[in-house]
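Chemist: Sequence first, then the predicted structure, then my questions.
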Amino acid sequence: MTKSALLFCFLLLFVGPPPCSIAADPELLQDFCVADLNSSVKLNGFACKAPANVTAADFFFAGLATPGATNNTMGLLVTGANVEKIPGLNTLGVSLSRLDFAPGGLNPPHTHPRATEVVFVLDGALDVGFITTANKLVAKTIGKGEVFVFPRGLVHFQKNNGAEPAAAISAFNSQLPGTQSIAAALFAASPTVPDNVLTKAFQVGTKEVEKIKSRLVPK
């Protein structure tokens, strides 16, 4: 960027929105904005609860303290601690999740469109990885007390290949990072993705597509 362009961006900081900068959450204009989850007001985030109605409970959640049940198809339970569970997180740009894995449990390939994720292993070991936009796999086995980072928006996974249960805590730089599971998004969408799109994309026949759909669509 030339000196004149830099000066232009600098001046725009004082006269209007800076088109040369990277957008980010705005700075807080108050101590907090506890989410009013019952409000009908629609905005990018949640409306603020009246300060007089705010209590300590708005900033508290005990749901990550104990392991969750993993007796399901994936052998996984994800317990979120986001703004929907902790209204006090509204506008603060952070959240957590607890991940509990059965032996062989998998958190299938997915993305978080609004956040980078940092995973910290509590117990056991996990095979983790993400795929770059150049389709390069970046993967590693991490154990208790170790950390791995998944860049925002990139497809990633975690798997417990051990014989014992495993658990981890994930941290996100978003109050509501969102999760889009690749398989479910493609094969269990409503309305459904057309079969001719999926057969061409995956180079398989209609029978194979319908078989996958039958296993992923909730009964």
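Modeler: Perfect, I can see it now. Numbering: from 1, shown residues only.

Chemist: hey, let's count contacts and neighbours off CA atoms from now on
Modeler: OK.

Chemist: Quick one: residues in contact with the longest helix seen in the chain.
Modeler: In the chain, ranked by residue count with DSSP state H as the criterion, the top helix is helix 3-15. The contact list for helix 3-15 (CA atoms under 8 Å, 6 or more residues apart in numbering) reads 18-21.

Chemist: neighbour-wise, which of those residues leads?
Modeler: Pro18 (15 neighbours; other CA atoms under 10 Å).

Chemist: contacting residues around that one?
Modeler: Residues near Pro18 by CA under 8 Å, 6+ apart: 9, 12.

Chemist: mind checking which helix or strand it is in?
Modeler: According to DSSP states H and E, Pro18 maps onto no helix or strand at all.

Chemist: For Phe8, see how far away it is.
Modeler: 9 Å (CA to CA, to the nearest Å).

Chemist: what about versus this one:
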Amino acid sequence: MMKGVPKMLLVSVALLAWACSLASAYDPSPLQDFCVAINDTSSDHAVFVNGKFCKDPKLATANDFFFSGLDTPRDTSNPLGSNVTLLNVDKILGLNTLGISLARIDFAPYGLNPPHIHPRGTEILVVLEGTLLVGFVTSNPDNRFFSKVLYAGDVFVFPIGLIHFQFNVGKTNAVAFAGLSSQNPGLITIANAVFGSNPPINPDVLAKAFQLDRNVVNYLQKKF
């Protein structure tokens, strides 16, 4: 150990370095104009960045940064009455390393985008049509619930990693657009993850965690 350097200081520096290393899980700032993703990994000159191989910048075209058809209503004839069209790096290859993505969310009357989280992205949502009840819950131990009814033109922010939802409380269809601060924000739908995991979580664990009868847990696991 270096003379004059307290052990606790070295431990603190080590912990800080470890914490900083965790930040690499988020989208890093790009050091070039763009890095268009490609699926062809056979090239000897391909560069692997953010989970994608990149094409030669000289070969990039306008279509690498383009998507058409987001004005078209999506099918909401499903049990939840909602449909999310996510434009992430898999849909727009030019998004690679740029740290953003976009989603269109269609709602049938009383349709729900159920409680979920985006582990790698904050979401900002703007309502184009209809009336949405939205909300998010903070982390333990407070679990504060922030909620608002939104109308056309209203905007709401959902912080990264927090459980949130959108619910169409109107009698007509609703449409919203959401921007996310990651090229691949990820999605964990709470009910699907808890009751629809593969293989299933032990029903006794869920029964105790949610204070439910085991038969109710079995029913929910079959539903999901």
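Modeler: Right, received. Where do you want to start? Everything numeric in this text was worked out from a predicted model, so none of it was measured.

Chemist: Turn the contacts of helix 3-15 of the first structure into TSV, columns for distance to Asn107 of the first structure.
Modeler: Below are these laid out as TSV (distance: CA to CA, whole Å):
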residue	distance to Asn107 of the first structure
Pro18	39
Pro19	38
Cys20	37
Ser21	35
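
Chemist: Looking at those residues, which one is closest to Ile212 of the first structure?
Modeler: Ile212 of the first structure has its nearest neighbour among those in Ser21, at 43.3 Å by CA to CA.

Chemist: check contacts around that closest one.
Modeler: Taking CA under 8 Å, 6+ apart, we find Ser21 of the first structure in contact with Cys9.

Chemist: same question, Leu9 of the second structure
Modeler: Contact partners of Leu9 of the second structure, counting by CA under 8 Å, 6+ apart, are absent.

Chemist: and it, which of the three is it?
Modeler: State at Leu9 of the second structure, reduced to three classes by DSSP: H, G, I helix; E, B strand; the rest coil: helix.

Chemist: Repeat that for Asn198 of the second structure.
Modeler: Following three-state DSSP, the label given to Asn198 of the second structure is coil.

Chemist: Which position in the first structure pairs with it?
Modeler: Aligned counterpart of Asn198 of the second structure in the first structure: Ser190 (TM-score structural alignment).

Chemist: quick one: that match and Arg98 of the first structure, what's the gap?
Modeler: According to CA to CA, Ser190 of the first structure stands 28 Å off from Arg98 of the first structure.

Chemist: for Leu7 of the first structure, same thing?
Modeler: Per CA to CA, Leu7 of the first structure is found 46 Å from Arg98 of the first structure.

Chemist: who's more crowded, these two?
Modeler: Between Leu7 of the first structure and Arg98, counted using other CA under 10 Å, the more crowded position is Arg98 (24 against 10).

Chemist: per the alignment, that one corresponds to what in the second structure?
Modeler: Match for Arg98 of the first structure (TM-score structural alignment): Arg104.

Chemist: Also Val121 of the first structure?
Modeler: Under TM-score structural alignment, Val121 of the first structure pairs with Val127 in the second structure.

Chemist: wait, what's in contact with the residue nearest the centre of the first structure?
Modeler: Closest residue to the average C-alpha location of the first structure: His112 at 3.7 Å, with CA atoms, centre = their mean. His112 of the first structure makes contacts with 152-154, 177-180, as judged by CA under 8 Å, 6+ apart.

Chemist: out of those residues, which are inside strands?
Modeler: Using DSSP state E, the members of the contacts of His112 of the first structure that fall in strands are Gln180.

Chemist: where exactly do the helices run in the second structure?
Modeler: Going by DSSP H, the second structure shows helices at 7-22, 190-195, 203-210, 214-223.

Chemist: what about the third one, how far off from the first structure?
Modeler: Here the mean offset of helix 203-210 of the second structure against the first structure after fitting is 0.9 Å, by mean CA distance after the TM-score superposition for the first structure.

Chemist: Thanks a lot, see you next time.
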